[in-house]
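Q: coords below, sequence missing:
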């Protein structure tokens, strides 16, 4: 066999061997790519995304699209070839597996957590929009979750309204932990609660629940990485009663990042005229009850997905601006927002044609 032919054959076999090794070699990475984008003012899967009853609504136009990121599953093991391809691909992002699934989080745990965050973001979006419209919303502190095997299991239940702890009135979720940790592990703490069933029945009849129960729970010692402290094994959250029905119909989506766009969609439907002036606006960002917009993950993927669908403007959380501005898709204007008020002001500039006045994102933030 001629030397040149032998050399080429050896090189080919070596390349094949390297490719096989790359395919068979798992690496501790995961992939992120642009996910679906949905117009909160429109329909999805055959029904309106935002469904409001019991209050007058108005016609809307244009787009207020929420955006998503598609990620590989927790149990997917990427190989070296896929990782290299992802690093070279412009629209994908390869990140350490632990970035998406820290502490060995399973797919089931991640899905549950995302569902809870998505549900909370919907509630906060409703509250933020109605507060901006000066529509009163009733709020109270509830038991959000009960840890399995904790002292609170079987004593307190998700949805119980926490009126007081040791006789001290609870006004916000953080009050609960502060009052419990005043105890030493092993001491008793007394919760005064409205049982979840009583609260649900009262809400259904549009009345106020008055039946309360005192529940005594013996505290135990925390087992996390923080300072040793007394706990009972619950997390507290906030629930609300709205003066009319607002339903958000969007399946197979998780996480808190659609909060801002849901709030804007609700606001648009409850006010005359069009917030967008008929333009295609997309965006992202968490939102709290007071309308503060927070940062999200995967901003680069979301701007790409929005532009591919035709977005002209992208409402961007201020803390994500620097990352987003490093690689802005052509034809997309990144608009910096910190609150729902900022977003509404930017939308007014867009529909009035005053785009030079928009607070734009830069690589410096």
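A: Perfect, I can see it now. Only a predicted model underlies this, so the values are computations on that prediction, with no experimental measurement involved.
Q: Going by C-alpha atoms from here, please, whenever you check contacts or count neighbours.
A: Noted.
Q: ok, and what's touching stretch 220-233?
A: By Cα atoms under 8 Å, 6 or more residues apart in numbering, the residues outside stretch 220-233 that reach it are 146-147, 150-153, 177, 180-186, 217-219.
Q: Same question for stretch 70-88.
A: 19, 22-36, 92-94, 97, 101, 105-107.
Q: Of those residues, just the buried ones, PyMOL syntax please.
A: Selection of buried members from the contacts of stretch 70-88 for PyMOL, criterion 16 or more other Cα atoms under 10 Å:
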select buried, resi 22+26+27+29+30+31+32+33+34+35+92+93+94+97+101
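Q: ok, residue 216 touching residue 188?
A: Yes: counting by Cα atoms under 8 Å, residue 216 does reach residue 188; the two are 6.4 Å apart.
Q: quick one: which of the contacts of stretch 70-88 sit in helices?
A: Taking DSSP state H as the definition of helices, the contacts of stretch 70-88 contribute 19, 22-24, 97, 107.
Q: can you list those residues in CSV and add distance to residue 298?
A: Listed next are the ones in helices among the contacts of stretch 70-88 as CSV, based on distance: Cα to Cα, whole Å:
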residue, distance to residue 298
19, 30
22, 27
23, 26
24, 28
97, 14
107, 19
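Q: right, and the pair among these with maximum separation?
A: 19 and 107 (29.2 Å; Cα to Cα).
Q: List only buried entries from the contacts of stretch 220-233.
A: With neighbours counted by 16+ other Cα under 10 Å, the contacts of stretch 220-233 contain buried members at 146, 151-153, 177, 180-181, 183-185, 217-219.
Q: I'd like those residues as CSV, with secondary structure appended.
A: Below are these laid out as CSV (DSSP: H, G, I helix; E, B strand; the rest coil):
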residue, secondary structure
146, strand
151, coil
152, coil
153, strand
177, helix
180, helix
181, coil
183, coil
184, coil
185, coil
217, strand
218, strand
219, coil
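Q: And here is the other one:
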């Protein structure tokens, strides 16, 4: 009877501890996902091979996840403060990731359509609030997810104009922000404050991203509801451009990769490159495009090379600094033979 009681107590403690989260996140290799099924350019061309985005799996660590991550070479443990901003909730973090994904998609569309020589138009709607900095004037007046559509009755055509307007004011100046949440508008008066004692810069204490709708022909649909963050930008742009082009850049290969994309085509650094190499290798990718960061010694490309060697993959790692670098490499690939 005593043994049964102890076993029962142990089972209850074991179960309860699985719901106790430590102040850490754990990331591990995710998947390599083909992009053709989730990106559709109207009347776009088919491809023989595939472009694949790569993901990592990220979640809060309980005791067991923490222990397993310690034992797994390709799992990483991250302090909460390295993942979430101060006082940021899980919901706010998720919203920030989704808005970053939307920005990444817009940049990828712009890069691909420009490369294809097709016109682009924007419908600028304002800026989204991604983060409210504790202790700054916006705290308690604006919330993550608010869309600011006007300041002092003025509309802007980019976040740069928005920032320039605020920066032109003085500490203590009061501005009126028109914010929209779920279709409901409100006005809030916020005084400007220096960011810190050593800075002359003033602001209200938010991080933001453009809310703009890109208009292109042919039209494009992207189903990315389950993907967050900006790291798929490069692969989005390649898939879109390939569907716009008569020549199939995949040449029959499975091509994975990662990297942010800016509107000028620059490919940027991302996190979790080691785990993405593992995911791409498991998916059978032939090539992996990695941010080269202009040849930096600790670039994503250099880390990817080391990981590829460690796991003894036959997948070839390709350094890219720009979208054009990636296109040039693919154009020079010989067609895959069966």
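A: That came in fine, so what should we check first? Because the structure is a prediction, the values reported are computed rather than measured.
Q: Would you pull the TM-score for this pair?
A: Once superposed, the chains reach a TM-score of 0.74 (TM-score structural alignment, normalised by the length of the second structure), with 297 aligned residues with a Cα RMSD of 3.7 Å.
Q: Now the aligned partner of residue 269 of the first structure in the second structure: which helix or strand?
A: In the second structure, the residue matched to residue 269 of the first structure (TM-score structural alignment) is residue 243. Per DSSP states H and E: residue 243 of the second structure is located in helix 233-244.
Q: separation between residue 5 of the second structure and residue 13 of the second structure?
A: Noted for residue 5 of the second structure: a distance of 12 Å to residue 13 of the second structure, by Cα to Cα, to the nearest Å.
Q: what ranges do the helices span in the stretch 51-200 of the second structure?
A: Secondary structure of the stretch 51-200 of the second structure by DSSP state H, counting those that start in this stretch: the helices cover 63-71, 80-83, 90-115, 159-167.
Q: May I see the buried residues of stretch 53-60 of the second structure?
A: 53-56, 58, 60.
Q: Please narrow those to those residing in strands.
A: The members of those that map onto strands under DSSP state E are 53-56, 58, 60.
Q: Of those residues, which is the nearest to residue 105 of the second structure?
A: Using Cα to Cα, residue 53 is the member of these that lies nearest residue 105 of the second structure, at 12.6 Å.
Q: mind checking what that closest one lines up with in the first structure?
A: Using TM-score structural alignment as the criterion, residue 53 of the second structure maps onto residue 66 of the first structure.
Q: Is it correct that its match is in contact with residue 261?
A: Yes: if you go by Cα under 8 Å, residue 66 of the first structure and residue 261 touch, sitting 5.6 Å apart.
Q: what touches both of these two?
A: Counting by Cα under 8 Å, 6+ apart, the common neighbours of residue 66 of the first structure and residue 261 are 40, 282-284.
Q: Can you select the buried ones among these for me in PyMOL?
A: In PyMOL syntax, the buried subset of those is picked out as below (16+ other Cα under 10 Å):
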select buried, resi 40+282+283+284
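Q: Nearest to residue 308 of the first structure, out of the shared contacts of residue 66 and residue 261 of the first structure: which one, please.
A: Using Cα to Cα, residue 282 is the member of those that sits closest to residue 308 of the first structure, with 11.2 Å.
Q: so the closest one makes contact with residue 310?
A: No: under the criterion of Cα under 8 Å, residue 282 of the first structure makes no contact with residue 310, lying 9.2 Å away.
Q: Nearest to residue 268 of the second structure, out of the helices of the stretch 51-200 of the second structure?
A: helix 90-115 (11.3 Å).
Q: Quick one: the residues in the first structure that that closest one pairs up with.
A: Using TM-score structural alignment, helix 90-115 of the second structure pairs with 107-132 in the first structure.
Q: rewinding a little: what's the most distant pair in the ones in strands among the buried residues of stretch 53-60 of the second structure?
A: Greatest spacing in those, by Cα to Cα: 53 and 60 (23.2 Å).
Q: when you align them, which residue in the second structure goes with residue 39 of the first structure?
A: In the second structure, residue 39 of the first structure lands on residue 34 (TM-score structural alignment).
Q: thought that match was touching residue 51?
A: Yes: using Cα under 8 Å, residue 34 of the second structure makes contact with residue 51 at a distance of 5.9 Å.
Q: Closest one of the buried residues of stretch 53-60 of the second structure to residue 252 of the second structure?
A: Once Cα to Cα is applied, the member of the buried residues of stretch 53-60 of the second structure that ends up nearest residue 252 of the second structure is residue 53, at 16.6 Å.
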